[in-house]
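Engineer: give the three-dimensional model of this entry:
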Amino acid sequence: MRTLIIIFICLTVGHSNGQELSNTKIDGYKGIWFELNQKYEFGDKYSGALSTYTAKHVPLAIYSKAVDKTFFVYGGTTSKDEKYLLCMIGEYNHKTGMVSKPTVVYDKQGVNDPHDNPSLLIDNNGFIWVFISGRGKKRPGFKYKSTKPYSIDEFTKITEEEMTYPQPWKTKDGFFHFFTKYTGVRQLYFETSIDGKTWTEDKMLAAIPINEGEKSGHYQTSNTFENKLVGTFFNRHPNGNVDKRTDLYYIQSKDFGDTWTSIEDKQLQLPIKTLESDVRVEDYAASNKNIYVKDMGFDSNGNPACLYIRSNGHEPGPKSAPYEWCVTKWNGTTWKTSVVTTSDHNYDMGSLFIDNDNWSVVGPTEKGPQAWGVGGELAIWTSKNRGNTWIKQRTLTSNSKLSHSYVRRPVDNKAPFDFFWSDGDSHAFSKSELYFGNFNGNIWKLPYDMTKDYLKPIKVK
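Structural biologist: Model (predicted):
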């Protein structure tokens, strides 16, 4: 019954004037606020500022050296009083220090659910592709392409298909796209394309049951190395239960998805179906631990590392504590896991930055104004020894009235737009604004209201 109620709400919340807004400009950066509506003693399973949600939508921002701009997508809305999802794109001009009015790539037409948020790709010719997430078989996903290179003014629909949690990557061979389909449960797929218009058949990556006849399900995060290797870390959902998500796996491909291997180059047969396989990185089921994958990257040698939160269960509050921010990496010979710090919610989300020996995690690890809720105060954690040990370099925000959440890392990030996020009340419907910042501790707020086509962001720190 709960599922039916949630679907009804998501499909019927609208905005006041009924106008279809795709390919129009919005007068400012207005973030979406959302709650799942699964209540527990210490609040909703997750709710709050979810403009840059989910962790399984990647990438959300890309810096382009060709035009010296950072392009970024997010889930927007029509006003501070409404929950009406608009799939948005904006741009920050590093030369002028200004942001454009954002463009509505796709008006979700009554959906208020940021599971439908977009992700981003820029092809070799400068065309901007926005992948709009659907939601299982209930709502389709879309691929949109800009009508002009490096322009966010207008987008054309290229495909309509079943596609959730899009993760598109540009490689030397073409487009590589990780995504999820609800084939009974949440299962992982990929597809490839040379031109973005014609795509291969969907190919399943993993289907790991505990026992024969049981369902399986997975969530993943992915990335590329030198535009050639693609890799993905994923967890598993015992018997399809997302509230029991556990274990950590890793697989990779160096030939555009033709063959897949373990980290030690052992060739694999897809989909992965074996529980105790060569690709399992950590056995968390043995200790009854949940894990929530957040981000991944590669070091200069092409060794992968994954950021995730490890906890004792899915319910918010002290029952599931500690909420440990973990980094698991391949050091060339074995997998090693370190704990960065702790926070107070499974859906706290940050990003992992890898720069040779210097690694950083940026996220809402500090206690925020709404206890046991999504987000908090932001901090930067650093490691000078490739993720073996961590120290807090600086606290980015403090004394905030609203919680900061879902800190995202642009591809090829360039200061001052090193990471971006939004804020909002973790437990009650509120206005949500968007921000970006750099590793020096400076923070800018994107203008919520814009009367001009371009404005300078507001420096708040």
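
Engineer: could you use CA atoms for every contact and neighbour count after this?
Structural biologist: Noted.

Engineer: can you confirm residue 4 is in a helix?
Structural biologist: Yes - the assignment for residue 4 is a helix, going by DSSP: H, G, I helix; E, B strand; the rest coil.

Engineer: one more, for comparison:
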Amino acid sequence: MRKTGRLLWPLALMLGPAAWAQEAPTQTQPAAGTQPASPTDRWPGKPNPDAPPQTCERLNGYHGIWYSNQPTNDEYRYKYSGGLGTYCAHHIPMAHYAPEADKTFFVYGGMPEDGHLSDEKRTLLICVSYYDHKTGLVPRPSLLMNKKTSDAHDNPVLMLDREGYIYVFVSAHGTARPAYVFKSAKPYDIDTFRMVWETNFSYPQPWYIEGRGFLFLHTRYDAGRKLHFMTSRDGLDWSEPQPLAGIERGHYQVSARFGGKVGTAFNYHPQEGGLNARTNLYYIETPDLGHTWQTAAGEPVVVPLTSVDNTALVRDYASARQLVYLDDLTFDSRGFPVIVYVVSRGWEPGPRNNWRKVYTARWTGNEWQISGLLLADNNYDTGCLHVEGKSAWRLIAPTIVGRNHPPQSPQPYNPGGEMMMWTSGDLGRTWVSQWLTRDSLYNHGYARRPEYAHQDFYAFWTDGHGRQPSESRLYFTTQEGRVYRLPTQMSEDFARPELMPFFPRSAPANPNQ
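Structural biologist: Have a look, this model is predicted:
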């Protein structure tokens, strides 16, 4: 980190909100012997559009957070774990190409360079940066705040408005910690930000619709994980949260926009089993910033959805006792949704639940067409889908080549593995594979698609050891499949990402071999 004679913003955040904001301080953990305030007592606070701009400290390299969840007491160690700086699929979007600036802006969950060495040193750093397509360089990442947790569920997302202001939504995980909304002080600039709102939300998914404003899909913890949405004309003055879906114990969702439309696909968590029994696939969309909702066929839907059987149901997986893990949602050239998800027999890692299959659900204009060909060795082998033209698809994900081949992952059966690029010219019926990484030390995972993706920054992700704390590096790929690694050490203000080995396209996929 560069030394300076002034109090830098992240240092002020470490000292507490009172050190830099005109609001009462919020304690992440209650003092010993006291009862914590209820979330409704502490959040949501009122947005503060007049918050003073604060200069971000610049870090000397790119380091992603390492995180683990739910020990399994077996060789796989955790339900999921690894380098999770771009976690999770339900945080959307994490990158955004701005043609006016010719830059791809992105956020990620970082950690100190030595954060993998001990639990005490591991803390989540909310980082913002960009890739300059004119120069091919990246700056030192801006440190927006220290979240004072090692939980990757608190990772950020971002959205740009039509003037180029960057809004960063920093998640909470449940109600134990606050969430934040930041706005850049200048368009297309990551030097200074205003903290315009301290509140509470989880799994943030903000969308800006030209001429209308923001639709903010998110989760609120109220007897489960219930889906909600809010709207705002300017990203500062927000409506009250409106419930979207609350079936039994809740949902996970993925969403996307197409023109003025926003769609969301989600599973549900049964009363028995909860999130580890997540199942079924649903889809609804709104053409008018949440005023009305409808199915892909245009049939009106009354929200919130509260029953398992409803018109939004795409496919019933509960009756077959199959689990549904959502990866991505995008639209084709006609504005029809395409959903990517993994179907599994159980929540536990390891071969006992193999093989997991990667499915796509595509709305044809008349019906949902569902196909599954690619395989995965972990429920959290998360990737992203690009739809190119009328029938060409490009999936970037850490999937495997075939069921009779051992997993190619550095840490098999843990999240991620070697990153692959799969291309299809027939709407996902057949695929051709291309290795993006090979012979890696760590698993690569959580490939994320930028909004308005540029061909030179088509997806980005992190790596990390699947079973024990490790360093975690950030990568991005071009549309062609050339992979770059972001610098972990920077002696200057800007640096050129490192080009990794290139692997040409290989044979068509056959999961039975």
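
Engineer: which parts of the stretch 1-150 of structure 2 are strands?
Structural biologist: Remark: strands assigned in the stretch 1-150 of structure 2 by DSSP state E, counting those that start in this stretch are 54-55, 57-58, 66-71, 78-83, 95-98, 103-110, 125-132, 138-139, 142-146.

Engineer: just put the ones you listed in CSV and tack on mean neighbour count and distance to residue 260 of structure 2.
Structural biologist: Formatted as CSV, these follow (neighbours: other CA atoms under 10 Å; distance: least, CA to CA, whole Å):
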stretch, mean neighbour count, distance to residue 260 of structure 2
strand 54-55, 20, 33
strand 57-58, 24, 36
strand 66-71, 19, 36
strand 78-83, 27, 35
strand 95-98, 24, 17
strand 103-110, 27, 22
strand 125-132, 25, 26
strand 138-139, 21, 32
strand 142-146, 23, 30
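
Engineer: and of the ones you listed, who's closest to residue 399 of structure 2?
Structural biologist: Relative to residue 399 of structure 2, the nearest member of the strands of the stretch 1-150 of structure 2 by CA to CA is strand 78-83, separated by 15.7 Å.

Engineer: average offset between the closest one and structure 1?
Structural biologist: Here the mean offset of strand 78-83 of structure 2 against structure 1 after fitting is 0.5 Å, by mean CA distance after the TM-score superposition for structure 1.

Engineer: for that strand, packing partners?
Structural biologist: Using 3 or more CA pairs under 8 Å, 6 or more residues apart in numbering; DSSP states H and E, the elements in contact with strand 78-83 of structure 2 are strand 66-71, strand 443-448, strand 459-464.

Engineer: reformat the ones you listed as JSON lines; add distance to residue 367 of structure 2.
Structural biologist: Formatted as JSON lines, these follow (distance: least, CA to CA, whole Å):
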{"stretch": "strand 66-71", "distance to residue 367 of structure 2": "37"}
{"stretch": "strand 443-448", "distance to residue 367 of structure 2": "27"}
{"stretch": "strand 459-464", "distance to residue 367 of structure 2": "29"}
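
Engineer: closest one to residue 240 of structure 2 among those strands?
Structural biologist: strand 443-448 (29.6 Å).

Engineer: mean deviation of that closest one from structure 1?
Structural biologist: Counting by mean CA distance after the TM-score superposition for structure 1, strand 443-448 of structure 2 comes out at 0.7 Å.

Engineer: read off where that strand ends up in structure 1.
Structural biologist: Under TM-score structural alignment, strand 443-448 of structure 2 corresponds to residues 403-408 of structure 1.

Engineer: gap between whichever residue in structure 2 pairs up with residue 375 of structure 1 and residue 294 of structure 2?
Structural biologist: Taking TM-score structural alignment, residue 375 of structure 1 has residue 416 as its aligned residue in structure 2. From residue 416 of structure 2 across to residue 294 of structure 2, the span is 34 Å (CA to CA, to the nearest Å).

Engineer: ok, back up a step: wait, what's in contact with the match of residue 375 of structure 1?
Structural biologist: Applying CA atoms under 8 Å, 6 or more residues apart in numbering to residue 416 of structure 2 gives the contacts 378, 380-382, 398-399, 409, 443-446, 466.

Engineer: show me which of the residues you listed is closest to residue 234 of structure 2.
Structural biologist: Looking across the contacts of residue 416 of structure 2 and measuring by CA to CA, the closest to residue 234 of structure 2 is residue 446, at 30.5 Å.

Engineer: residue 243 of structure 2: which of the helices and strands packed on strand 78-83 of structure 2 is closest?
Structural biologist: Judged by CA to CA, the one of those that comes nearest to residue 243 of structure 2 is strand 443-448, at 26.9 Å.

Engineer: which residues touch the closest one?
Structural biologist: For strand 443-448 of structure 2, contacts defined as CA under 8 Å, 6+ apart pick out 82-84, 86-89, 93-95, 381-384, 396-398, 409-411, 414-419, 459-466.

Engineer: having no further points to raise, I will conclude here.
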